[in-house]
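Q: structure for the following, please:
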Amino acid sequence: MSYFSQATDYLLYRMRAFKLHGVHSPFVFDLYHNVLHHTGHFPAYDHVEALRDELLQDERELQVTDFGAGSKHINQNKRKIKAIAKTSAKPAKYGQLLFRLVNHFQPNTLVELGTSLGLSTCYLAEARKNSTIYTFEGCPNIAEVARTNFKKLRLQNIQVVEGNLDDTFAKQLQQVEQLDFAFLDGNHRYEPTMRYFESCLHKSHENTVLVLDDIYWSGEMKQAWKEVKLHPQVRQTIDLYFVGLVFFRTKQPKENFTLYY
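A: The predicted structure is shown next:
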């Protein structure tokens, strides 16, 4: 997608987005006030951002296997770790949002599609250290760096699943009793995104939280986000532009929110 299209999408998002005074749902109002725009500081932020600083200085070069839609910034099979940290890792703002969501909802079983170097995984794990997190990474060399990063932060509740998501995700989900939280950042194309979403539905429940990354990344991702919002099992969605939040709370009306973030 061109930068002009992205700029247009963002302008339209800003025109639609509410701030706190425009939210009438008690559930969303509370989430917006106490989680999305929480301004307090957690020590975990410092741990993960110190790790990010290390990775941004790491000159090691990796042979990369990419099964997804690839990077908009890097189109090479060999990449330096510092380049991956700069262009592929989630910014602190969104990693910390993931932390606050997990800290708020306290899920027991989490999945993350797209480990990369593991910074977002660390935020998830720091927020709920007695949970089980399954994080999926297609590239063995990147997965190995992520494992090292988890050890640095002494995070023991993470299981890395290597391989093509088309082969690993559904198989792993079969071994999970229920899914409480999912961060879908594995393949920015329509068909795989919808397939992973449907797989999550089979293990979801009333309080499951799904986070879809880069919902305006491409025309395919915009179509996927549109269909997710219309899905009959989905009750509430929150569009934050870079990410979309999905809820299944049947006691509340079906509503789609676009909130300024």
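Q: CA atoms for contacts and neighbours, from now on please.
A: Fine.
Q: count of residues packed around residue 98?
A: 23 (other CA atoms under 10 Å).
Q: name the helix or strand for it, please.
A: Assigned by DSSP states H and E, residue 98 belongs to helix 92-105.
Q: how far off centre is that helix?
A: 10 Å (CA atoms, centre = their mean, to the nearest Å).
Q: what's it packed up against?
A: helix 119-127 (3 or more CA pairs under 8 Å, 6 or more residues apart in numbering; DSSP states H and E).
Q: for comparison, sequence B:
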Amino acid sequence: MSISQVLGTLYRYARFRQHAGDAHSIHSPFVFHLYTEVLRPDKQYYAFEGIEQHRQRLLRDTRSLEITDFGAGAARSRQRTVQELARRSAQRPQRAQLLFRLVEFLRPAYLVELGTSLGLTTAYLAAPNPQASVVTLEGCPATAALARETLRDTQAQLVVGPLEETLAPALARLPHVDFVYFDANHRREPTLRYFRQCLAKAHEATCFVFDDIHWSREMEQAWQEIQAHPDVTLTLDLFWLGLVFFRQKQPKQHFRLRL
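A: Below you'll find the predicted structure:
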């Protein structure tokens, strides 16, 4: 991140904190339970230790790789070490563990992840239910090779290639999607395009999770358009993550919540 990006993020976070609430501001029983029992607790589970041990191995790995980045515009290649990827690109343990608790609570049968990176978050998504179908899509072949090591003992299926080419066929092979984690191209137009593609396979109990919804003004615009979509009835803005639900039996509601 450049200094201007850091300052922009700090400004957006300060603005978020001014308007965000906590458990006392929640008047939906479903959201209250989700917030107090799933999102806020800092519980430790059996699966965490093994994944975090693998993270530490990656943080010590000095191998250099040719990384192809599709996540912020046109594809570009650069040399990066594995430990740099583990430090900068992998989801932080606290957020990945929040996703684990969310998956454990919702019990989705069909999960899709857009943006595998090193596979650490994928491992967290796959751990709560080994019988679930987990499909994760990664654009960079070198990163995908590392992710295969991470996911060797999981049921996750890794699909490699640009999302513009791999997402539609991957979705076509699934009867529906119960949980989708969007952590790929952090721009408005691709984010909305992926949202619409996955929406075609969603149902009332589906949950979409978007990473870095306040990463830029462009991502904030995408988040606002997703919130306004007529099929979306409930959203939770956690600043770093945005949760989207399609529960048709409740009025449209949007929450900003501090973790």
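Q: returning to what we had before: next secondary structure after the helix holding residue 98 of the first structure?
A: Next along from helix 92-105 of the first structure, by DSSP H and E: strand 109-113.
Q: residue ranges of the helices in the stretch 1-150 of the first structure, please?
A: Taking DSSP state H, counting those that start in this stretch as the test, the helices found in the stretch 1-150 of the first structure are 3-16, 26-31, 43-55, 81-87, 92-105, 119-127, 140-152.
Q: most packed of these?
A: helix 119-127 (a mean of 26; mean count of other CA atoms under 10 Å).
Q: where in the second structure does that one fall?
A: Residues 120-128 of the second structure are matched to helix 119-127 of the first structure when aligned by TM-score structural alignment.
Q: what residues does the matching stretch touch?
A: 47-48, 51, 55, 90-91, 96-97, 99-100, 103-104, 113, 116, 132, 134, 136, 147, 150-151, 154-156 (CA atoms under 8 Å, 6 or more residues apart in numbering).
Q: next: stretch 54-74 of the first structure.
A: 77-83, 85-88, 138-142, 164, 186-189.
Q: ok, now stretch 29-48 of the first structure?
A: 20, 23, 96-97, 100-101, 104, 119, 122-123, 126-127, 153, 261.
Q: from those, which two are the most distant?
A: Of all pairs drawn from these, the widest gap by CA to CA lies between 23 and 153 and measures 37.7 Å.
Q: residues in the second structure aligned with stretch 185-202 of the first structure?
A: So stretch 185-202 of the first structure sits over residues 183-200 in the second structure, by TM-score structural alignment.
Q: what's the end-to-end length of stretch 212-221 of the second structure?
A: Stretch 212-221 of the second structure has its terminal residues 12 Å apart, counting by CA to CA, to the nearest Å.
Q: go on, stretch 29-49 of the first structure?
A: First-to-last residue span, stretch 29-49 of the first structure, CA to CA: 29 Å.
Q: neighbours around the aligned residue in the first structure for residue 229 of the second structure, how many?
A: Using TM-score structural alignment, the partner of residue 229 of the second structure in the first structure is residue 231. Residue 231 of the first structure has 11 neighbours, counted by other CA under 10 Å.
Q: look up how far residue 24 of the first structure lies from residue 15 of the first structure.
A: Per CA to CA, residue 15 of the first structure is found 18 Å from residue 24 of the first structure.
Q: contact partners for residue 146 of the second structure?
A: Counted by CA under 8 Å, 6+ apart, residue 146 of the second structure has contacts 118, 119.
Q: over to residue 107 of the first structure?
A: Residues near residue 107 of the first structure by CA under 8 Å, 6+ apart: 128, 131, 180, 181.
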